[in-house]
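Chemist: sharing a model that was predicted from the sequence below.
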Amino acid sequence: MAASSGVPTTLAGTGPFLRSSSSTRTFSFPRSSGAFYRVGTRGPWRKLALRMSPRSDAGVDLEEKQSAGASASALEQFKISADRYMNERSSIGVIGLSVHTAPVEMREKLAVPEAQWTRAIGELCSLNHIEEAAVLSTCNRIEIYVVALSWNRGIREVIDWMAKTSGIPVTELREHLFMLRDTDATKHLFEVAAGLDSLVLGEGQILAQVKQVVRVGQGSGVLGKNIDRMFKDAITTGKRVRNETNISSGAVSVSSAAVELALMKLPKSHSTSARMLVIGAGKMGKLVIKHLAAKGSKSIVVVNRSEERVNAIREEIKDVEIIYKPFTDMFDAAAEADVVFTSTGSATPLFLKEHAEALPPVDKVVGGVRLFVDIAVPRNIGSCVADLEHVRVYNVDDLTEVVEANKEDRLRKAMEAQSIISQELKRFEAWRDSLETVPTIKKLRSHADRIRASELERCLQKIGNDALTKNMKRAIEDLSTGIVNKLLHGPLQHLRCDGNDGRTLDETLENMHALNRMFSLDTEKAIIEQKIKNKVEKTQS
């Protein structure tokens, strides 16, 4: 296969391919360990040739070319190598790891707090082969969405960035990463927004987190047009799935699963009388409090940095006593609790072994074991705490036994959701396909208008300006414009690829290439050169 298609036989710096749709061609890349990575592509394999480095394929070392003159020279060399890159389309991709592929110990090292999303996107977009980027970081996943100028090199750069950011060696990271390309990447995001890829099938919080990516991106202006449109279409998909399939009915969230897990571990006779402590009153903590109240808890201690948020929860939940404690009283509050829920954004553990060991024992009537249920990522409870005899520690990866209970019914609804996802996916692909021919349409019209204007001027000069009235000149100009528009109508119609007709993308691209050749438009090369120029300017700045 490699010999006939030009596909390289190795792909350094990639991870396992989780899923391949029936419409996607896949290629396997053997690794030294004997495992295979699979990378999906839409349409024919596109040769990946451009290397921007810092050393280009043309041998220009950009790090040594800092002056304006040297930059121009480097750009010219890139233009020469752009011929090798003409048939490649920028690829949409997702690289990441989730609760399905990596343990919480690894996910917490890669977690990107919301306050740092903009910085992370800026760093990713500064990579040589990445045009656009977005970060989706939750307790169950860390996913990097990109538009890559060159797939192989772009993916390598993102993985290197992830390794550098987390401190995890690339070789170890590869074992847990998944990556998807183009249609598969878009479909994955739509499934994520619909709750189909969550630990808790159909849970609703992930849709709010996808919305937050768009809000943060719009507020800082860091999302490119492809990523922005993809995330907005994912939100539409998520809403439709929930409204039209009712997949969320009866579904548990991570917070409710945490409460269910705690109650399962307590003696049934004392499940409602056990002393509950919730550390963190954010979205997750608030949901924990709500579910505890729904399960019959009458008094809950809440530790939080400020009392305002706790007061707001009190106003909303009237049937339970909510006792506020500041963070300075956290260990004292834990000493009086049988179950401790943690859901703060702290980057370091709140409880280490010595802290938990210093707590007094729990009464035997509630099992004689203090439960720590940690749903934060990074974790709030150090892993060493689990070594203590009278302590049990649970994190988000331990919720599986709870979510299996009502999974069968939601799986049936998930099948219904796939048809909605397919519809929305087709719409997004049609929109993206329509972008392919826009530069050719503009160049062809501009080319025709220049010819029309030139010939019109020659005609008017021959007739003589004095021989024509303004109305006659306008009529002649309208005539020339009408002739050009009618001549262009057929070619431009054959550049349409918006999903409203039976024309395939390959047919449309064939028409585009033919028009480029016939009219010497050289559109593809101009686009590539502009992209290269933008990246060179970023490198030099």
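Modeler: Ah, there it is. Numbers count the residues shown, from 1 in each chain.
Chemist: please count neighbours and contacts with C-alpha atoms only from this point.
Modeler: OK.
Chemist: helices of the stretch 301-450 of the chain, residue ranges please.
Modeler: Using DSSP state H, counting those that start in this stretch, the helices assigned to the stretch 301-450 of the chain run over residues 307-316, 330-335, 353-357, 400-403, 407-436, 438-463.
Chemist: would you list those in TSV and tack on mean neighbour count and distance to N500?
Modeler: Shown next, in TSV, are the helices of the stretch 301-450 of the chain (neighbours: other C-alpha atoms under 10 Å; distance: least, C-alpha to C-alpha, whole Å):
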stretch	mean neighbour count	distance to N500
helix 307-316	14	49
helix 330-335	19	61
helix 353-357	16	63
helix 400-403	16	42
helix 407-436	17	9
helix 438-463	15	17
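Chemist: distance to H176 for those - can I get that in JSON lines?
Modeler: Below are those laid out as JSON lines (distance: least, C-alpha to C-alpha, whole Å):
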{"stretch": "helix 307-316", "distance to H176": "37"}
{"stretch": "helix 330-335", "distance to H176": "35"}
{"stretch": "helix 353-357", "distance to H176": "28"}
{"stretch": "helix 400-403", "distance to H176": "19"}
{"stretch": "helix 407-436", "distance to H176": "25"}
{"stretch": "helix 438-463", "distance to H176": "39"}
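Chemist: could you say which one of those helices comes nearest to H129?
Modeler: helix 407-436 (19.1 Å; C-alpha to C-alpha).
Chemist: so how far is the closest one from its chain's centroid?
Modeler: Mean-position distance between helix 407-436 and its chain equals 16 Å (C-alpha atoms, centre = their mean, to the nearest Å).
Chemist: who are the packing partners of it?
Modeler: Packing partners of helix 407-436 (3 or more C-alpha pairs under 8 Å, 6 or more residues apart in numbering; DSSP states H and E): helix 183-193, helix 225-245.
Chemist: which residues are contacting the shortest one?
Modeler: Contacts of helix 183-193 with the rest of the structure, by C-alpha atoms under 8 Å, 6 or more residues apart in numbering, involve 19-21, 24, 40-42, 92-94, 179-180, 197-198, 206-207, 210, 230-231, 233-235, 237-238, 421, 425, 429.
Chemist: write the ChimeraX selection for whichever of those residues are buried.
Modeler: Listed next is the ChimeraX selection for buried residues among those, using 16 or more other C-alpha atoms under 10 Å:
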select :19,20,24,40,41,42,92,93,94,179,180,197,198,206,207,210,230,231,233,234,235,237,238,421,425,429
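Chemist: okay, now the one to match up with it:
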Amino acid sequence: MATVSGFVSSLSLNNFSEQKLKVEVWKYPRSIQKFSLCYSSSQTRFFDNLRIRKVIPEKQLFVSNPRCEAGSNPKIEAKRSSVSALELLKTSAADRYTKETSSIVVVGLNFRTAPIEVREKLSIPEAQWPQAIGELCALNHIEEAAVLSTCNRMEIYVVALSQHRGVKEVTEWMSKISAVPVSELCQHRFLLYNKDATHHLFEVSAGLDSLVLGEGQILAQVKQVVKTGQGIPGFDRKISGLFKHAITVGKRVRTKTSISTGSVSVSSAAVELALMKLPESSHATARMLVVGAGKMGKLVIKHLAAKGCTKIVVVNRTEDRVSAIRKELENVEIVYLPLSEMLARAAEADVIFTSTASETLLFSKEQVQALPPVSSQIGGRRLFIDISVPRNVGSCVSDVETARVYNVDDLKEIVEANKEDRLHKAMEAQAIIVEEVKQFEAWKDSLETVPTIKKLRAYAERIRSSEFDKCLSKMGDDIPKNKKKAIYDLSIGIANKLLHGPMQHLRCDGNEIRSLSEILENMHALNRIFSLDTEISVLEQKIRAKIEQNQK
């Protein structure tokens, strides 16, 4: 069967430079946006995420019979597509997964790569994170998963049993839940693997990848991922360990550096933007309405109070949260109203902040058109500052002459004004992150000994069981139960004592005196001595089990 690897190797890559490779590949017709390939020479080399404008069409890469190229038979095509993933796996080469290890992968979109119009379609409410983890882990090549969904990012972290297959499955799942075509997702997504994925999450937790450099709210959101994932099947050892370590990194960066000192959050940037758009003379008199009293709404209220606002109207589903905020800000008059009063109060407001989890619009173009105009002292335009994802205010509201709408993507002009002061602090934070990435990678690498331990135990058990059965057959059928048990215990004891030494040299529980490199060297030696690599890899066993389970 013609494959990408075969095509690449046919180019005699041993003598090709990377630039020449790109030129050669561009000669072929048809186009795709992104393409990853690898080839083998004296050493294996990888060109990850190689951007190729023209390659051989995907159909031509996987043609098994040249005679079928002339025409297409729908019945034959349907029969081919019905071949189960399990059958493909069973007929694959014996070492298909032998040289491949599970990978930590992040498939994400954020405020840098995707506009809010795309991000809001992919947003997953916190209450649905466990369901999303379950659906992701039901995919054939996904073993563990976590979801980090905020107003500025939607990132899926997974342990993939196969890197490329895992990315494909996650991307298709994201397309399914959002109705965004895969082709469009590929335009906006970013992909990071293993060490790069770890480094990225540590930057996120430390506030280095935020719209507002050094903001603190993201750390609370990373903590929430761990809290929500506790006890959820699929939020297991590697992913939970990654996020727990990210929390440690976020705390350490904020403790050791002053990156968060004087920094602004998305909520405070929203307040700054509102004041920037209002005439300076109206700052003290502008009528403020806050819709939503959750975490971000609470921060908006606090920042308004810090800017000298003495009266704020808050619309929320219940009064409990507003009462709690009122107790914290005793010098500010905070008026609570239910959601049913929202439009009536909007008619009396000059600036309206929205920060709710509503998946439907709170303000439409027709509703805003019906509102009375604001005072000319305010500028004659009612301001809507929408920091919700999905958005609470329709984008077409900007078409109303007496209104202006700003969303989280419009906060960049505020952020840039505060960014320069903290860039040198970010460099200090990066040094900490590099150190922490090394520690986490060492811990993750130490887990590689687990499959060897399992295979070695299985190998010893097969021999023990076989010899035990041979012994019993030689002794006849009339063996007393107590003698049979004694022989069984003897076989177990011998096997355990023989395994004790090798197992000690594979221990990775943090108490071992050997270095990680020595432990991994021992692991490879045991694999060679007992020919453990010739058995079906643990990775392939997991994939087979998942596919069989999904086909039931």
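Modeler: Received it, and whenever you're ready, just let me know what you need. Computed from a prediction, not measured in an experiment: that's the story for all the values here.
Chemist: ok so, going back, single out the most deeply packed of the helices and strands packed on helix 407-436 of structure 1.
Modeler: helix 183-193 (a mean of 25; mean count of other C-alpha atoms under 10 Å).
Chemist: give the aligned range of that helix in structure 2.
Modeler: Aligned by TM-score structural alignment, helix 183-193 of structure 1 falls on residues 195-205 of structure 2.
Chemist: E215 of structure 2: what secondary structure?
Modeler: Under DSSP: H, G, I helix; E, B strand; the rest coil, the three-state class of E215 of structure 2 is coil.
Chemist: which one in structure 1 is aligned with it?
Modeler: Matched across to structure 1, E215 of structure 2 falls on E203, judged by TM-score structural alignment.
Chemist: next: F235 of structure 2.
Modeler: Mapped onto structure 1 by TM-score structural alignment, F235 of structure 2 lines up with L223.
Chemist: would you agree its match is in contact with E132?
Modeler: Yes: assessed by C-alpha atoms under 8 Å, L223 of structure 1 is found in contact with E132 at 6.6 Å.
Chemist: quick one, which of the helices of the stretch 301-450 of structure 1 is nearest to I121 of structure 1?
Modeler: Nearest of the helices of the stretch 301-450 of structure 1 to I121 of structure 1, taken as C-alpha to C-alpha: helix 407-436 at 21.6 Å.
Chemist: how much does that closest one stray from structure 2?
Modeler: When structure 2 is superposed, helix 407-436 of structure 1 averages 1.2 Å from its matched positions, counting by mean C-alpha distance after the TM-score superposition for structure 1.
Chemist: which part of structure 2 matches that helix?
Modeler: Per the alignment by TM-score structural alignment, helix 407-436 of structure 1 matches residues 419-448 in structure 2.
Chemist: kindly report the same for stretch 309-316 of structure 1.
Modeler: Counting by TM-score structural alignment, stretch 309-316 of structure 1 corresponds to 321-328 in structure 2.
Chemist: distance of I301 of structure 2 from C151 of structure 2?
Modeler: Using C-alpha to C-alpha, to the nearest Å, I301 of structure 2 is found at 18 Å from C151 of structure 2.
Chemist: compare these two (neighbour count), which wins?
Modeler: I301 (30 against 20; other C-alpha atoms under 10 Å).
Chemist: OK, contacts around the more buried one?
Modeler: Neighbours of I301 of structure 2 in contact, by C-alpha under 8 Å, 6+ apart: V290, I312.
Chemist: swap the cut-off to 10 Å and go again
Modeler: Contact analysis of I301 of structure 2 by C-alpha atoms under 10 Å, 6 or more residues apart in numbering lists 267-268, 271, 288-290, 293, 307, 309, 311-314, 322, 325-326, 329, 332, 334, 353.
Chemist: which residue in structure 1 aligns with it?
Modeler: Match for I301 of structure 2 (TM-score structural alignment): I289.
Chemist: likewise for K244 of structure 2?
Modeler: K244 of structure 2 maps onto K232 in structure 1, by TM-score structural alignment.
Chemist: picking up where we left off before, out of the helices of the stretch 301-450 of structure 1, flag the one nearest G250 of structure 1.
Modeler: Taking the helices of the stretch 301-450 of structure 1 one by one with C-alpha to C-alpha, helix 407-436 is closest: 8.6 Å.
Chemist: grab the nearest non-local neighbour of T348 of structure 1.
Modeler: Nearest in space to T348 of structure 1, with sequence neighbours left out and distances taken as C-alpha to C-alpha, 6 or more residues apart in numbering, is N380 at 6.7 Å.
Chemist: count the neighbours of the one you found for me.
Modeler: Other residues near N380 of structure 1 come to 25 when the count uses other C-alpha under 10 Å.
Chemist: with T328 of structure 1 instead?
Modeler: Using other C-alpha under 10 Å, T328 of structure 1 has 11 neighbouring residues.
Chemist: residue in structure 2 paired with it?
Modeler: T328 of structure 1 maps onto S340 in structure 2, with residues paired by TM-score structural alignment.
Chemist: tell me the contacts of its match?
Modeler: Neighbours of S340 of structure 2 in contact, by C-alpha under 10 Å, 6+ apart: V315, N316, R317.
Chemist: against N316 of structure 2, how distant is it?
Modeler: 9 Å.
Chemist: on that earlier part again, ok, the residue nearest to T348 of structure 1 touching V396?
Modeler: No: using C-alpha atoms under 10 Å, N380 of structure 1 is not in contact with V396; the gap is 11.5 Å.
Chemist: contacting residues for A274 of structure 1?
Modeler: The neighbourhood of A274 of structure 1, defined by C-alpha under 10 Å, 6+ apart, consists of 263, 266-267, 297-300, 337-339, 363, 365-366.
Chemist: mind checking which of those residues are buried?
Modeler: L263, L266, S297, K298, S299, I300, A337, D338, V339, V366.
Chemist: helix/strand/coil for the closest residue to the third one other than its chain neighbours?
Modeler: Translated: S297 of structure 1. Distance criterion C-alpha to C-alpha, 6+ apart; nearest residue to S297 of structure 1, sequence neighbours excluded, is T272 at 5.0 Å. Per three-state DSSP, the local secondary structure of T272 of structure 1 is coil.
Chemist: just the strands in structure 2 please.
Modeler: For structure 2, applying DSSP state E gives strands covering 35-40, 44-50, 103-110, 142-149, 153-160, 190-193, 288-291, 311-315, 333-337, 351-354, 382-386, 403-407.
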